[in-house]
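S.K.: quick one, what's the 3D model for this:
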Amino acid sequence: MSDFLQQFGDEVKKNIPGYIAVAVTEIKSGISYFSDSAVSSFDPELASAFNLEVVKAKLNAISALGLAQNIDDIMITLTNQIHIIDISENNEYFIYLAVDSNKANLGMTKALLNKFKKDITEKM
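M.R.: Okay, the predicted model is just below:
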């Protein structure tokens, strides 16, 4: 699993313009199985821990409302950054990605995350 995640991290860093940080976290346990940051002061595991609460709250809301829906992603736009929480199809893992909003191509970023999300669901 670690080779797959390392390859995933390398692909994200290489192919997503404006890359700041990424983490892959299990929703049930909160364990971060992979994290990397291009900015030494940005801790993607800490960010994932806080964003896990956002994911759990949204999953609980969907359940309470009786919606037969899955979350594809949650996007948070800050002044100079975009934070994307991309949830696996089985609701077991999420990819947390931070990018520089001045450099990121959102369409390409989301397309790559969708590819990686599918791989994570299949390989983890």
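
S.K.: going by C-alpha atoms from here, please, whenever you check contacts or count neighbours.
M.R.: Will do.

S.K.: leaving out chain neighbours, which residue sits closest to residue 98?
M.R.: Spatial nearest neighbour of residue 98, excluding adjacent residues (Cα to Cα, 6 or more residues apart in numbering): residue 83 at 4.4 Å.

S.K.: one more to put side by side:
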Amino acid sequence: MSRQTDLNTMLNDIAGDLDGFLGASVVDLDTGMSLASISRMNNFDLDVASAYNSEMVKAKFKTIAALNLDSGLEDMLLTLSDQLHLIRMLSNTEFIYVAVSRQGTNLAMLRSVVNRYVNALQN
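M.R.: Here you go, the predicted structure:
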């Protein structure tokens, strides 16, 4: 299978396994462009989310460098009153972004599902 097919399959599988799934995208960090995306909400613009999330990840990398930390960035969590947003690094140049409803799932389930499919993609 092609990389694009693998990414689309991963996002569809994540969407199917998470109750309360809102949207997800795989993002190129340098450009902020979505490489693949899926949304369950018409007004949830993943291209906009991808671009802004890319800037957040870049800022976190700058913070890590400024603090001379030897640790690598694994993931970032944003909690809203009714949603959870998880950014999980796939490599130094790509990340996956997943948004879910807090009523539909919890943080442990979100991380578990995302990690399972990311690990399968990377192996």
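
S.K.: TM-score them against each other, please.
M.R.: For this chain pair, the superposition-based TM-score is 0.90 by TM-score structural alignment, normalised by the length of structure 2; 121 aligned residues with a Cα RMSD of 1.5 Å.

S.K.: and the residue nearest to residue 98 of structure 1? What does it align with in structure 2?
M.R.: When structure 2 is aligned by TM-score structural alignment, the residue opposite residue 83 of structure 1 is residue 85.

S.K.: just give the number of residues close to that match.
M.R.: 21 (other Cα atoms under 10 Å).

S.K.: that one belongs to a strand?
M.R.: Yes: residue state for residue 85 of structure 2 (DSSP: H, G, I helix; E, B strand; the rest coil) corresponds to a strand.

S.K.: how close does it sit to residue 66 of structure 2?
M.R.: When distances are taken as Cα to Cα, to the nearest Å, residue 85 of structure 2 and residue 66 of structure 2 turn out to be 25 Å apart.

S.K.: need the residue closest to the centroid of structure 2.
M.R.: Relative to the mean C-alpha position of structure 2, the nearest C-alpha, by Cα atoms, centre = their mean, is the one of residue 97, at 1.6 Å.

S.K.: ok, it - contacts?
M.R.: 24-27, 50, 85-88 (Cα atoms under 8 Å, 6 or more residues apart in numbering).
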